[in-house]
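Q: Fold the following and give me the result.
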Amino acid sequence: MAEPNVSLAQDEFSCSVCLDLLKDPVTISCGHSFCMVCINGFWDQEDQKKIYSCPHCRHTFTSRPVVSKNTMLAEVVEKLKKTRLQAAPPDHSSADPEDV
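A: Coordinates of the predicted model:
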């Protein structure tokens, strides 16, 4: 079966904390997704206050939410990475001796 040709923008799969493509994506109860390292780091800074929030929508949680990997989103991000690498133009940044 052929894979559908879906146009995906990288920013749709970016972490709003690090602004990079999601790595080990996790989804929290408000529905937003982050890199596991990013959300845990963000919440580590909120540990003293004992009130945790979503960095994207600011929804608050009275206890630190448990996160687990979003496997479906991880697969989509991996496919996006592979597609982006295949579509990347060749690097012509180095000059040949005759160019100088």
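Q: can we go C-alpha only for contacts and neighbour counts from here?
A: Will do.
Q: and the end-to-end length of stretch 25-45?
A: Start-to-end span of stretch 25-45 (Cα to Cα, to the nearest Å) is 20 Å.
Q: Any idea how many residues pack against residue 87?
A: Residue 87: 9 surrounding residues under other Cα atoms under 10 Å.
Q: list the contacts for it?
A: Not one residue lies near residue 87 by Cα atoms under 8 Å, 6 or more residues apart in numbering.
Q: Relative to residue 87, how far out is the residue nearest to residue 71 when sequence neighbours are not counted?
A: Spatial nearest neighbour of residue 71, chain neighbours left out: residue 25 (7.7 Å); criterion: Cα to Cα, 6 or more residues apart in numbering. Applying Cα to Cα, one obtains 23 Å for the distance of residue 25 from residue 87.
Q: To check against the first, give me the structure of this:
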Amino acid sequence: MLNRYAIVLAAGKGTRMKSNLYKVLHPVLGKPMVQHVVDQLKTLDLASITTVVGFGAEKVQEQLGDDSEFVIQQEQLGTGHAVQQAESFLANKQGTTIVVCGGIPHY
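A: Predicted coordinates for the structure are as follows:
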């Protein structure tokens, strides 16, 4: 079976939230949205999870700890650009990569 990888998009400002709290760190059912997303990904037997961070990077990294590798999107230039930031982690890998939003928990 081919390896499977995940990229979690968690670099945006989340200005529509009208809050000083970084969007993906807003709690839903007692834990930050991004933690819900990563917890679900961990059930999929992935080779790796790479989270793209930008605004509030340190706090997101602190929240997720060893559950993810991290890459910083210095300048927020859109979703496609965010995915490109993970290229160095996945360039020599073979398999399937899924891209998920860190601010939209799904079950």
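Q: Quick TM-score on the pair, please.
A: In this superposition the chains share a TM-score of 0.26, using TM-score structural alignment, normalised by the length of the first structure; 42 aligned residues with a Cα RMSD of 3.9 Å.
Q: Counting neighbours, what do you get for the residue nearest to residue 71 of the first structure?
A: Residues lying near residue 25 of the first structure (other Cα under 10 Å) number 27.
Q: That one reaches residue 76, doesn't it?
A: No: the pair residue 25 of the first structure / residue 76 is not scored as a contact, 10.4 Å apart, by Cα atoms under 8 Å.
Q: Quick one: residues in contact with the one helix or strand residue 99 of the second structure maps to.
A: Using DSSP states H and E, residue 99 of the second structure falls within strand 95-101. Strand 95-101 of the second structure has contacts (Cα under 8 Å, 6+ apart) with 2-10, 37, 83.
Q: Out of the residues you listed, which end up buried?
A: Among those, those classed as buried by 16 or more other Cα atoms under 10 Å are 4-10, 37, 83.
Q: Save those as TSV, and put in secondary structure and distance to residue 53 of the second structure too.
A: As requested, these are exported to TSV (DSSP: H, G, I helix; E, B strand; the rest coil; distance: Cα to Cα, whole Å):
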residue	secondary structure	distance to residue 53 of the second structure
4	strand	21
5	strand	17
6	strand	14
7	strand	11
8	strand	9
9	strand	7
10	strand	5
37	helix	14
83	helix	11
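Q: Which other helices and strands does the host helix or strand of residue 38 of the first structure contact?
A: In the assignment (DSSP H and E), residue 38 of the first structure maps to helix 36-46. If you count contacts as 3 or more Cα pairs under 8 Å, 6 or more residues apart in numbering; DSSP states H and E, helix 36-46 of the first structure packs onto strand 52-53.
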